[in-house]
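Novice: Prediction below, plus the sequence it came from.
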Amino acid sequence: MAAFRKSPAERLFDGCNVIVLLLLAIVTLYPMLHVLAASFSDSNRLMSHQGPLLLPIGLQTEAYKLVLQNPNLLTGYRNTLTLVIAGTAFNVFMTALGAYALSRKDVYWSRPLMVLIVMTMFFGGGLIPTYLLVYKTLHLGNSLLALIFPGAISTWNLIVMRTSFKQIPESLIESARMDGAGDIGILFRIVLPLSLPIISVMILFYGVGHWNSWFGAMIYLRERSLFPLQLILREILIQNNTDSMMTGVGSLDKQSVSESIKYATIVVATAPVLFVYPFLQKYFVKGVMIGALKE
């Protein structure tokens, strides 16, 4: 059988794809490489440097020492880790409960319920009613719980997980019921163990969402001891508040050191997500496809 040969048009199409993907990779990677190189560069030489930056200029780690000695940043890390771990666990648990209930065929009013749930993707109560709900009704103001409970379930994630649960053969569910298992047992002993890819995707979605979230903290939190990492990062980058890390730095060097601190802070705040992602990446495409396709 003759080997399959691509036509000139197909080879041209493949070549264009390679070029476009390479350009996208460069556009995506360059800002990350620039920030990483700048964070390790000498502060004074960095201020005078013009043009692209791919390698550090005068290798130094002083900016990282100042950043890691900042008590506000360490407190922000602690609060963010608390939000990511506790919040993601609560989010996945609540989403799994809702997705399982909505994926069963014998649930009454499941279709009207789905319509009401989907409507929340297009209509919201607004910031002021939500603020009053959190502060006046739930009494969660100035608490990390205010960043977890109001957004316990993402509608999109609920729909994706519900679709994934529907792919599980109904015969397994019926067999478990014949053996005396209830809905809780079926969910935790059959459905969830068979849905590890989609659970990994949910952990990634919710975890990254909690890690990057700052607006809710800015609205609901008042004490600096409760501020998450991204709110501290916002102060440093947007409000240019680096005074707490300038102890022992001369007045002439403060501006240059401040720039290095900003770059180092970005790296410190971003690195954990970049390290965790490869461990979940192998489940990512599989989980999204399982939750996105319907037989």
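Specialist: Now that the structure is in, tell me what you want to look at.
Novice: okay, CA-based contacts and neighbour counts for the rest of this
Specialist: Will do.
Novice: so where do the strands sit in the protein?
Specialist: Using DSSP state E, the chain contains no strands.
Novice: Tell me which residue is most central in it.
Specialist: When the chain is reduced to its mean C-alpha position, the closest residue under Cα atoms, centre = their mean turns out to be Val208, at 1.2 Å.
Novice: Contacts only, for that one.
Specialist: Contacts for Val208 (Cα atoms under 8 Å, 6 or more residues apart in numbering) come out as 84, 273.
Novice: From Val92, how far off is it?
Specialist: Val208 sits 13 Å away from Val92, going by Cα to Cα, to the nearest Å.
Novice: Please apply the same query to Pro228.
Specialist: Relative to Val92, Pro228 is positioned 21 Å away (Cα to Cα).
Novice: which of those two has more neighbours?
Specialist: Ranked by neighbour count (other Cα atoms under 10 Å), Pro228 and Val92 place Pro228 first, with 30 against 24.
Novice: contacting residues for the residue lying closest to the more buried one once chain neighbours are set aside?
Specialist: Spatial nearest neighbour of Pro228, excluding adjacent residues (Cα to Cα, 6 or more residues apart in numbering): Gly76 at 4.3 Å. Counting by Cα under 8 Å, 6+ apart, Gly76 touches 225-232.
Novice: longest single helix anywhere in the chain?
Specialist: If you go by DSSP state H, the chain has its longest helix at helix 254-292.
Novice: residues contacting Lys262?
Specialist: Applying Cα under 8 Å, 6+ apart to Lys262 gives the contacts 39, 236-237.
Novice: which of those tops the neighbour count?
Specialist: Ser39 (29 neighbours).
Novice: Distance-wise, check Val249 relative to Met47.
Specialist: Distance, Val249 to Met47, using Cα to Cα: 16 Å.
Novice: another structure for you, compare them:
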Amino acid sequence: MHAQKTRYSFSQALFHLIAIAFCAFTTIPFLLTVMVSISGESSVIQHGYSLFPDTFSWDAYRLIFSGDEIWRGYMVSIAVTAIGTGLGLLLSAMLAHTMARQKVKYRNGIALFIFITMIFNAGLVPWYIFVTKYLHLKDTLAALILPMLVNPFHVFLIRNYFKSLPPALMESAEMEGAGPFYVFAKIMLPLSTPIIATVALFYSLAYWNDWGLALWLIDDRKLYPLQFILFKIQSMINYMSTQGNLVSGSQTLPSETAQMAMVLVTIGPIILVYPFIQRYFVKGIMIGAVKG
């Protein structure tokens, strides 16, 4: 009994050590990013990245937040992420619900049509012409939302999860007189919280991190999202650094520290969403990817 208890204590201690080491491996890079972002540029150039820099400086943050553009970019990105995630999730779930129902006559044809879009596309030039000349989305907030509104991969994830639910639930509701929208909103969605939360995270990350749509479709500076503004700032810093330009005549541009500061500025809002979703993530992605 004593030997068994000793083995159990040793195994538990080993597990705790592994967990602590894993937490350290994931936490130290984040702490390093924070410390480098508030380090002096000269200290980073001379000594490299360090958790204990020689000098501290807020030059990187002063450069990033030097104007009102960055705050306007925050508002644009938040609006695009919230609207795009909500609409994309709703349309994807409705489409997945249609494909998962056995009673829908052409559900396999719809699934094939959506699957083809995962493999083939018309190309960038036809896509750009269609979006700008026919949909007239140039320099509009919709240009940052509509092109990414429905993702085929997310549709199939939700469909597979819907197919794992007992059909008897929907059949009994229909026998009681429930319509398709009632079944979808009151039965399917409440039972599908894990996959809905997972796909919501996918959509929100995609919208929040996107800057390509702004590069192609937005010329109005008031509609620039956060990521595109940071991309322009970083490009400007890199260009001026290669040209040997100086700030205030003696201080070098905060190139390395600005990169780390941009990482923290970017992940700020989105990292607040993840703790509320992560408990659904593993269950949702496993069932949505394997079932069906």
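Specialist: Received, thanks. Since this is a predicted model, take the numbers as computed values, not measurements.
Novice: The residue nearest to Pro228 of the first structure -> the second structure?
Specialist: In the second structure, the residue matched to Gly76 of the first structure (TM-score structural alignment) is Gly73.
Novice: before we move on, back to that, the contacts of Gly76 of the first structure in helices, which ones?
Specialist: 229-232.
Novice: Can you redo those as a markdown table, where the extra columns are distance to Met121 of the first structure and neighbour count?
Specialist: Formatted as a markdown table, those follow (distance: Cα to Cα, whole Å; neighbours: other Cα atoms under 10 Å):
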| residue | distance to Met121 of the first structure | neighbour count |
| --- | --- | --- |
| Leu229 | 28 | 25 |
| Gln230 | 25 | 24 |
| Leu231 | 26 | 22 |
| Ile232 | 30 | 21 |
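Novice: related to what we said a few turns ago, ok, Val249 and Met47 of the first structure, which is more surrounded?
Specialist: Taking other Cα under 10 Å, Val249 of the first structure and Met47 do not tie; Met47 has more neighbours (15 against 12).
Novice: Spatially, what comes nearest to the more buried one if we skip its sequence neighbours?
Specialist: Distances taken as Cα to Cα, 6+ apart put Ser256 closest to Met47 of the first structure, at 6.1 Å, once the chain neighbours are dropped.
Novice: all helices of the stretch 101-250 of the second structure, in order?
Specialist: Secondary structure of the stretch 101-250 of the second structure (DSSP state H, counting those that start in this stretch): helices located at 107-119, 124-129, 152-164, 167-175, 180-183, 189-191, 193-209, 212-217, 226-242.
Novice: What's the average distance for the fourth one when superposed on the first structure?
Specialist: So that's helix 167-175 of the second structure. Here helix 167-175 of the second structure, set against the first structure after superposition, deviates by a mean of 1.0 Å using mean Cα distance after the TM-score superposition for the first structure.
Novice: Buried residues, that helix. List them.
Specialist: For helix 167-175 of the second structure, burial by neighbour count (16 or more other Cα atoms under 10 Å) applies to 170, 173.
Novice: Give me the range in the first structure that that helix lines up against.
Specialist: Aligned by TM-score structural alignment, helix 167-175 of the second structure falls on residues 170-178 of the first structure.
Novice: go on, the first one?
Specialist: Residues 110-122 of the first structure are where helix 107-119 of the second structure aligns, taking TM-score structural alignment as the criterion.
Novice: which residues does Lys92 of the second structure contact?
Specialist: Just so we're on the same page, residue 92 of the second structure is Ser rather than Lys. So Ser92 of the second structure contacts 150-151, 154-155, 158 (Cα under 8 Å, 6+ apart).
Novice: Ile57 of the first structure and Met47 touch, don't they?
Specialist: No - taking Cα atoms under 8 Å as the definition, Ile57 of the first structure is not a contact partner of Met47, at 10.6 Å.
Novice: For whatever residue of the first structure lines up with Asn209 of the second structure, which residues are in contact?
Specialist: Matched by TM-score structural alignment, Asn209 of the second structure corresponds to Asn212 in the first structure. Shown in contact with Asn212 of the first structure (Cα under 8 Å, 6+ apart): Gln230.
Novice: can you check Ile145 of the second structure too?
Specialist: Taking Cα under 8 Å, 6+ apart, one finds 80, 83-84, 207 in contact with Ile145 of the second structure.
Novice: can we see that at 10 Å?
Specialist: 79-85, 87-88, 207, 213 (Cα atoms under 10 Å, 6 or more residues apart in numbering).
Novice: Quickly name whichever of those is closest to Val263 of the second structure.
Specialist: Ranked by distance to Val263 of the second structure (Cα to Cα), the contacts of Ile145 of the second structure are led by Tyr207 at 16.2 Å.
Novice: If anything else comes up later, I'll come back, but that's it for now.
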